[in-house]
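# What follows is a predicted structure for the sequence shown.
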Amino acid sequence: MTMKRRPGLFLLVPLSLAFCLPSCRSTERFVRPQMDVPEGADATQDAALSIHTRPRWWQVFHSSNLDRLEERAFLYNRDLAHAAAVVDKAAAMASAEAAGELPQASLKAGAARQELTKGQQYSQSLPERGRDLWQASGILSYEVDLWGKLRMRSGAAQADLLASAAARDAVWLRLSAEVASGYISVCTWQEKCDIIRRVHESYEQTCSMYEKRFEQGQYPELALRRVQAERDKTLAQLRKAENELSKAESILAVLVGESPRAIISGGKTRGREELLSMTPPAIPAGIPADVIDRRPDICEWEMRLRAAHERKEAARADRYPSLVLTGELGHVSTALEEVLNQPTRLYDIGGSMLQTLFDGGRKRAALDAASAEYKATEAAYEQSVLVAFREIRDALVERRQGAAIYDATKSEVDCLRRSWDIASRQYDAGYIGLMDALDTHRSLLNGELEMADAEEMRLNAVVKLCKALGGGWKGS
């Protein structure tokens, strides 16, 4: 009595290994590095906020022009568009890696000319030694993920996708801060131009009066030349301020994605509103507990660290045996018209295990490289955390000092305005000379320009703090 051979019996050993071997070794799970951070600043979330869920922190300024510029920048800025395209690329690569965990099916069709021996020709009663072979078959293959290698590679690709999304969010946050600072700079230079222009117009009127009286012999030439010098000096200051205003507008135009033609024409971003005279919003004391997860740059490095960990584990698992199950079902015939007939059917099913014995140290080197990449990324992650808290501290200090500088400068300008009011009255009454009046007016001009700088610093401190906190704070 003969027993029938069952093709499934050939798979017992590989399948048994497929189920038993994974229990021999487990991969290490990723754990966020522990750091000595301020109390209440450690969080446990893993992913960065998406662009659409991040708060519109710049709305604390209540500026419709700034809101419009921010939204335009998100639509047309090229850096943000590039970052979004990188996310799309990472998503495609993650899908490609995930496909490696699934069975692979393919279709094979071919034709060949076969030359037989004379013995084969006689035994098969063929009229000639050459014959054509036609084949059509489907192939199914599946690599059993014994050690988690494929899963780790897919996990690394997913982490890279999250890292690229966090990098896009970092570009978004940096862009929003640059647009806000750029708009504040434009408003500041507009304010300076207005201040200098008013003074220059005043000097123009005074100079015109002095020129008429000089021609009449009422004023000496020295007084006329002093007034003319002050007029020309303020005119030079005005031209410099207008030049800086033009530069600030060009920078802002690039940020919001203006066309080159629009940038050259200029003049589209003006509109001071009440931005410089507003009272900055109150900032809560302390550091938010979720600051690590609110900062997209930290989230980016954490995801890159996770990806490096997964690649290291995948490189380690790649040194162990791999098991591949294959199956093929098709037809082979010497006649094309009979290739799909039942008698020409064939199948092949089986499994194979592969273990590298010698590769010149390639896999060991790959593991060493992955381990080094993990250490380097870990250092970069820890550095990003340190930089984040340094930026928060600097922003808090600048916010406090900026408010103090603004208050002191405002008090100084109030005194200078009162001084100029008194000096102008005394000059008209003849109690003081022209030089004293000009000195007082010059001091007032410089004080008002310094006050505009203090206003810019005070508002930029809010921008820097919002950026350092990852996009404002709760309730902002």
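Ah, there it is. Just so it is clear, the model here is predicted, and its values are computed rather than measured.

# C-alpha only now, for contacts and for neighbours.
OK.

# so what's residue 417 up against?
Residues in contact with residue 417 (C-alpha atoms under 8 Å, 6 or more residues apart in numbering) are residue 444.

# Which strand or helix spans it?
helix 362-429 (DSSP states H and E).

# what's the burial count for residue 12?
13 (other C-alpha atoms under 10 Å).

# Same question for residue 39.
10.

# If you count neighbours, what's buried in the one helix or strand residue 131 maps to?
Using DSSP H and E, residue 131 maps to strand 130-144. Judged by neighbour count (16 or more other C-alpha atoms under 10 Å), strand 130-144 contains these buried residues: 133, 134, 135, 136, 137, 139, 141, 142, 143, 144.

# this is the other structure I want to compare:
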Amino acid sequence: MMPRFKIAHLAVIATLMPGCMMVGPDYKRPEANVPPQYSAVEPVQASNEAEVSSTWWQLYQDPVLNELVEKALKNNTDIKLAVAKVEESDAYLREVGAALFPEIDFDGSGSRSRISQLGATPLPSSVPPVRNNFSGQIGTNFELDFWGRLRRLKESARAQALSTRYAKDTVDLSLKGLVVSNYLLLRSLEAQTALTEDSLKSREESLALTKRRLQGGVSSGLDVEQAQVASSNLVAQVAELKRQRDIAEHQLAVLTGDLALTIPAGTLDSLPIPPIPPVGLPSSLLAARPDIRQSEASMIAANANIGVAKAALFPTISLTANYGGQSADLSDVLKSAARIWTGGLSLNLPIFDSGRLDARVDQATAKQKQALASYESSIQTGFKEVSDALVTLSRTAEREAALQTSKDASKRALMIAENRYKSGYSGYLDVLDSQRTYNDAALAYIQSRQSRLSASVDLFKALGGGWKDPQQQAVAKQ
């Protein structure tokens, strides 16, 4: 029987392995080479609220929109795919982590054989030619992680698992943004359709008026034809707007996984502009973006893989042990006289491989450099997107205010032109120009409001789906 002190000695060696050295570089987060603050653009209607909820789409205060987002998060196929990838990476992490512990197997066998009695060496008559053989033993083959290869593998797997989670969060954030943006587009198209239909009614009334005036000898046939052209153009415009609205609804149906989706009519003006974070947000807020976190997790995994490649340059030491029993009768297998055991260490040392292992270290180092470049690029892109969103939000607010003034002025001009035409002081061409000007100005105002709302969506996406004032959080913790 294997002496107990030897078994204990091997157990101690296996236990102390995690405390051995780990080859390869330890991860250190690189400094982000970005300004400490975003561009100082003064947003219109800036809010001093300390926090914007991570459920930012609810700030638009639209029950239909809330339902669409929740349905998309539950049914969208891209989300399901991302969740499945997270489950796969978690399972891989458990598999890699299991390699740090001994694997214990049981091997049992039973056989019955007959030996020839007419062989070159005849069997004594006392030895039966038919024999039984039964054995059962437990064994282990455990790699001693002297150089940290297994621990670096687990570090890499853990980072990869985090990367897939952040990838899922990125898909989640992108999906929310797509749903909200398409919903705003749909409401904008509905508002444009309603406005155009109102303009169409006005032009049809003008067409009927010019026909009556033609019959009375006051207007010419030219006025009638011009009124007919203007009316027909708006009919075509309404048809095109309805087509675009239906396509936007179909897109929302795909995003939410509900192909039979129908959205009731609503208004764009009822949607409020949500609270806007103050100017000068610290650039460290970029760490909240899941795509940047995903890039960093990939960099951590690539950094750990350098250690895995370097560990292959050192000897691989494994512990092997087996303990069990063997006998001719199954009932004797557990008896002390039937006991068998083996134990030992194996060493595998690379001596000459023509630089193959060194090349693998160089490959892992190059991949780490690629991951670092990708991480730096994601930070720069994130910083730019936040700055762009702040600028767009500010300028679209200014544009909306100017278009509001233009729409009001064009509406007053239309009323004046219609009254002058009815009184005979001006031609119908002035009425057509005023109608066209008002319709264009009103459509531009609706589109500008949609752009402003969409800019707020882009800002929330650029900030990682939520925002919290670090100074306010520090005060709250005191």
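Good, I have the coordinates. All of these numbers come straight from a predicted model, not from anything done at the bench.

# And the TM-score between them?
Once superposed, the chains reach a TM-score of 0.87 (TM-score structural alignment, normalised by the length of the first structure), with 455 aligned residues with a C-alpha RMSD of 3.1 Å.

# if we can go back for a sec, and the next helix or strand past the strand holding residue 131 of the first structure?
Moving toward the C-terminus from strand 130-144 of the first structure, the next helix or strand (DSSP H and E) is helix 149-215.

# mind listing what the residue nearest the centre of the second structure touches?
Nearest to the mean C-alpha position of the second structure, counting by C-alpha atoms, centre = their mean, stands residue 170 at 1.9 Å. Residues near residue 170 of the second structure by C-alpha under 8 Å, 6+ apart: 290, 291.

# does residue 318 of the first structure really touch residue 148, like I thought?
No: using C-alpha atoms under 8 Å, residue 318 of the first structure is not in contact with residue 148, being 9.1 Å away.

# Quick one: map residue 354 of the first structure onto the second structure.
Using TM-score structural alignment, the partner of residue 354 of the first structure in the second structure is residue 348.

# Can you tell me the number of residues neighbouring residue 72 of the second structure?
Residue 72 of the second structure: 24 neighbours (other C-alpha under 10 Å).

# quick one on the thing from earlier: ok, average deviation of the helix holding residue 417 of the first structure from the second structure?
When the second structure is overlaid, helix 362-429 of the first structure sits 1.4 Å from its aligned residues on average, using mean C-alpha distance after the TM-score superposition for the first structure.

# Following the chain onward from that helix, which element is next?
Going down the chain from helix 362-429 of the first structure, the next helix or strand is helix 434-468, by DSSP H and E.

# okay, that next one sits on what stretch of the second structure?
Against the second structure, helix 434-468 of the first structure falls on residues 428-462 (TM-score structural alignment).

# For the matching stretch, buried residues please.
Those would be 428, 430-432, 434-439, 441-462, for stretch 428-462 of the second structure by 16+ other C-alpha under 10 Å.

# With stretch 399-409 of the second structure instead?
Using 16+ other C-alpha under 10 Å as the test for burial, stretch 399-409 of the second structure gives 399, 400, 403, 404, 406, 407.

# Just give me the match in the first structure for the third one.
Okay, so that is residue 403 of the second structure. Using TM-score structural alignment, residue 403 of the second structure sits opposite residue 409 in the first structure.

# Quick check, its match in contact with residue 451.
Yes: between residue 409 of the first structure and residue 451 there is a contact under C-alpha under 8 Å: 5.6 Å.

# who touches stretch 110-125 of the first structure?
Contact partners of stretch 110-125 of the first structure, identified using C-alpha under 8 Å, 6+ apart, comprise 127, 128, 129, 130, 131, 132, 133, 134, 135, 136.

# That stretch: end-to-end distance?
Stretch 110-125 of the first structure has an end-to-end distance of 25 Å (C-alpha to C-alpha, to the nearest Å).

# what distance separates that stretch from the middle of the whole chain?
Taking C-alpha atoms, centre = their mean, to the nearest Å, one finds the center of stretch 110-125 of the first structure at 66 Å from the center of the full chain.

# Likewise for stretch 427-445 of the first structure?
Worked out by C-alpha atoms, centre = their mean, stretch 427-445 of the first structure lies 54 Å from the chain centre.

# likewise stretch 133-145 of the first structure?
44 Å.

# just stretch 117-135 of the first structure next, same as before
Centroid separation for stretch 117-135 of the first structure versus its chain: 67 Å, with C-alpha atoms, centre = their mean.

# surely residue 59 of the first structure meets residue 67?
Yes: using C-alpha under 8 Å, residue 59 of the first structure is in contact with residue 67, at 6.9 Å.

# Tell me which of these two has more neighbours.
Shown here are residue 59 of the first structure and residue 67; by other C-alpha under 10 Å, residue 67 has more neighbours (17 against 14).

# hang on, the more buried one packs against residue 58?
Yes: the pair residue 67 of the first structure and residue 58 qualifies as a contact (C-alpha under 8 Å) at a distance of 7.4 Å.

# which one is residue 410 of the second structure nearest to, not counting chain neighbours?
Closest residue to residue 410 of the second structure apart from its sequence neighbours, by C-alpha to C-alpha, 6 or more residues apart in numbering: residue 438 at 4.9 Å.

# Likewise for residue 413 of the second structure?
Spatial nearest neighbour of residue 413 of the second structure, chain neighbours left out: residue 434 (6.5 Å); criterion: C-alpha to C-alpha, 6+ apart.
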